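>>> need a structure here:
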Amino acid sequence: MNSVNREWAFDFGPGQPMKGYIGVSPQLRYDEEVGYGFEGNGQVNGRSRRQQELSVGETHHAEEHLIHSFCIPIGVNFVVKVPDGTYRVIAQMGDLLADTLTVLKAGESKAVLPPIPTIAGQFRTVMFTVPVRGGKLVLRFSGAAPRINVLNVSSAEETLTIFLAGDSTVTDQPSIGYPNAGWGQMLPQLFKHDVVVDNHAESGRSSRSFIDEGRLESILEKMKAEDFLFIQFGHNDEKSDIPRGTEPFTTYKQYLKLYIDAARDQQARPVLVTPVHRRYFNEDGTLSDTHGDYIIAMKELAMEEDVPLIDLAAESKLLYEAAGIEGSKDYFMWSYPGEYMNHSGGVEDNTHFQERGALRLAELVIEGIIKLDLQPLRMYVR
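Next up, the predicted model:
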């Protein structure tokens, strides 16, 4: 492990690792002093497809170990102790003899890649970039038939970053609430490794409380010239409590302008996102607008300040109405008792999304990026 250059190379599975790689056996549990290993309540198995393992020091065809040997991590995390920053992750997975399907997330729940399938004998190399806070890179493995053969991790501080400021409809929801998800949680998988999504959105926050709690300041400490700041607030600005509530055409616009000015002071690029709609229908099957003047006010501000605007309110309205009163439940946290173990009593939530809905909204954000021709983001869409 090279802590000076912030580069790590791991070779997973039984047997001797390839020269220059750190060996990771299925039994290796995370230890603070060692600085890497598996943790969690799932299970890790390992296999080697070589008929005869290399002996210690043997180098002939040593690279075959990268393919022949692998770990099968199910519902566990692989953790690497790293300094906070931005990291490029390159993973290789596959199996000579079996079809595989691996789901890889960062942290508790950040969807950094679409599910990764391979057929027997096929090996895929995938790449993504992820922010690390708290001194640990956490990669969570699951899927119907997961594999991990090789993992390379390196510092990537100059990567173009999209910072997200928003509320519970945007945030990375904790895994304990699965399948609850914010659209910002699903957004990273829709970009190539050239873009990192750093999601600072937090449940219950308004344009006002987000700033008052120092969350915008935390973003500014990391922001570089040419980065992006996507701003979606409204749900909690509508609340009547003093710490969060704002008025559409006065304080709401004033607080939003603070984000715009702060990003521009850093030579970064602000983008306003109208608040995604709640799922409330009128008797005639049309969606009821619960945001009202907040949407109008944000659009006015976008015009006044010449800021790009993604109208997620309008697009989500079309999405829900197309799905209908019953079909739109599939996007939200609606479930029957026993359907999800984390919500054993069932849920009827018309504000928060399950992963399917959050992904669809993230796709609508991507469509907005393409429509506005926000370069170079458009160029880096998967």
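>>> okay, CA-based contacts and neighbour counts for the rest of this
Fine.
>>> would you map the helices across the stretch 51-200 of the chain?
Here the stretch 51-200 of the chain has its helices, by DSSP state H, counting those that start in this stretch, at 64-68, 183-186.
>>> deepest of these, which one?
Mean neighbours per residue, mean count of other CA atoms under 10 Å, is largest over the helices of the stretch 51-200 of the chain for helix 183-186, with a mean of 29.
>>> by contact count, what packs against that helix?
Helix 183-186 sits against strand 110-111, strand 195-199, helix 355-372, with contacts defined as 3 or more CA pairs under 8 Å, 6 or more residues apart in numbering; DSSP states H and E.
>>> center of the protein - which residue?
Central residue of the chain (CA atoms, centre = their mean): K110, 3.1 Å from the mean position.
>>> once you drop chain neighbours, what's closest to it?
In this structure, K110 finds its nearest non-sequential neighbour in Q185, 5.0 Å apart by CA to CA, 6 or more residues apart in numbering.
>>> and this one, so I can compare the two:
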Amino acid sequence: MEPRYRFDFGTGDPVEGYTKVGPDAAYDGAAAGYGFTRTERVNAKDRGEPGPLRRDFCIPLDTAFVVDVPDGTYRIAALIGDEIAPTETTIRVGQGRLVVHKQRTAPGHYARVVFAARVAGGSLKLTFGGLTPRINALEIDPSPDACTIFLAGDSTVTDQPDDGYPYAGWGQMLPMFVKPDAAVANYALSGRSSKSFIGEGALDRIWQAIKPNDYLLVQFGHNDQKPDAERRTEPFTTYKETLKLYIDGARERGAIPILVTSVQRRFFEADGTLSDTHGEYLVAMRELAAEENVPLVDLVARSKELFERLGPEKTKDLFMWLAPGEFANFPDGAQDNTHFQQQGGIEVARLVYEELKRLQLQPLTLFLR
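All right, here's what the predicted structure looks like:
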């Protein structure tokens, strides 16, 4: 039987079948196999009521909780609440993948939030945030048969690191829109084209993990335009030929490929419309989707519509347009018309989610919130 994990956070006596985790439980990567990455600002309270798992909790400020587990897919349930105080908790999996966003509870109320996560590297990492975070209990169960949505793409898709906040890819935000019956495995990498992603072995890593009835979303184009030989493809020849390797490889393994056109960049013309910076690559991907009968998420069309509706100023709140001193990781600010800050990643992920719902693919539509 595959191992299951049960954690009861706080200072009271542990509930039967659960491992007690106090505020000083530091992860050392060897002995206990679980703990907080930082304990300096982790505190705990025991309210004395309303009973097991709910009476006590940890307040996980500026920390992550790590559990050593075998690689695979897991279904995770987190109990969050406080008998006398309102709470707001955000949880990210792995390298910043957003699964619980500003979950609020009123005094005396508790939320049981459930999500799935794909683990690689032998440890599950849950990073906590929010104004008043709480964690009362965690249940972690293997879910090897859960559907996995794999992502192959570039910096607009990838999981950006914590020290790059608020920098975010839309793939990093997609788990918010997926039910706990499916997990998102984001293999996208900054700076890669459809060609270099294969050349560096990233697609092979997907092939090693993907299984029948999983899904593979593929968004490339931003870097296929680059002049260097490692990345450059030509729209109607090598670009289409390379993308077909993703399609054929997924189908050979019983998985379902989905093509995604490159998300729109933020370059406005004087009349308030956006410039087309991807040109024939968009035409080529649409052609390939039709030729190979592959579902298509026309993200460039949806994002262009959204950005033009918002206009030049409001779109700055989605892209990496940061004022000096606004974010600690970018003390000098930033002006970036290609990459997103967290809110932009969320809004673009929402567009992908809406388009996936529109496609009505079975059973994928059942896994979307």
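>>> ok, back up a step: let me see the contact set for the residue nearest to the centre of structure 1.
By CA atoms under 8 Å, 6 or more residues apart in numbering, the contact set of K110 of structure 1 is 172, 185-186, 188.
>>> what's the burial count for D8 of structure 2?
28 (other CA atoms under 10 Å).
>>> that one is in contact with P23, isn't it?
No - counting by CA atoms under 8 Å, D8 of structure 2 does not reach P23; the two are 11.4 Å apart.
>>> doesn't E348 of structure 1 lie inside a strand?
Yes - according to DSSP: H, G, I helix; E, B strand; the rest coil, E348 of structure 1 belongs to a strand.
>>> what's the matching residue for it over in structure 2?
Residue correspondence to structure 2 (TM-score structural alignment): E348 of structure 1 is matched to Q335.
>>> in this structure its match contacts W321, no?
Yes - shown here, Q335 of structure 2 and W321 form a contact pair, counting by CA under 8 Å, at 4.4 Å.
>>> give me the more crowded residue out of these two.
W321 (18 against 12).
>>> so which residues of the stretch 251-369 of structure 2 form helices?
280-292, 299-314, 342-359.
>>> still on that earlier bit, may I see the helices and strands packed on helix 183-186 of structure 1 organised as CSV, with distance to D293 of structure 1 added?
What follows is those, written out as CSV (distance: least, CA to CA, whole Å):
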stretch, distance to D293 of structure 1
strand 110-111, 32
strand 195-199, 26
helix 355-372, 21
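>>> most tightly surrounded among these?
strand 110-111 (a mean of 26).
>>> so where in structure 2 does that one end up aligned?
Going by TM-score structural alignment: strand 110-111 of structure 1 matches residues 97-98.
>>> now that stretch on structure 1. Mean distance?
Taken against structure 1, stretch 97-98 of structure 2 registers an average deviation of 0.4 Å after superposition, with mean CA distance after the TM-score superposition for structure 1.
>>> what's the closest non-adjacent residue to the alignment partner in structure 2 of V195 of structure 1?
Taking TM-score structural alignment, V195 of structure 1 has A182 as its aligned residue in structure 2. The spatial neighbour of A182 of structure 2 that comes closest, neighbours along the chain excluded (CA to CA, 6+ apart), is C147 at 4.7 Å.
>>> any idea how far the one you found is from D214 of structure 2?
5 Å (CA to CA, to the nearest Å).
>>> same question, R47 of structure 2
Relative to D214 of structure 2, R47 of structure 2 is positioned 44 Å away (CA to CA).
>>> out of these two, which sits in the busier spot?
For R47 of structure 2 versus D214, neighbours defined as other CA under 10 Å are more numerous around D214 (23 against 15).
>>> wait, the more buried one touches P144, no?
No - taking contacts as CA under 8 Å, D214 of structure 2 lies outside contact range of P144: 11.8 Å.
>>> find residues that contact each of these two.
Common neighbours of D214 of structure 2 and P144, counting by CA under 8 Å, 6+ apart, are absent.
>>> what does E280 of structure 2 align to in structure 1?
Match for E280 of structure 2 (TM-score structural alignment): D293.
>>> count the neighbours of its match for me.
Using other CA under 10 Å as the criterion, the residues surrounding D293 of structure 1 number 15.
>>> from D172 of structure 1, how far out is it?
Counting by CA to CA - D293 of structure 1 and D172 of structure 1 are separated by 27 Å.
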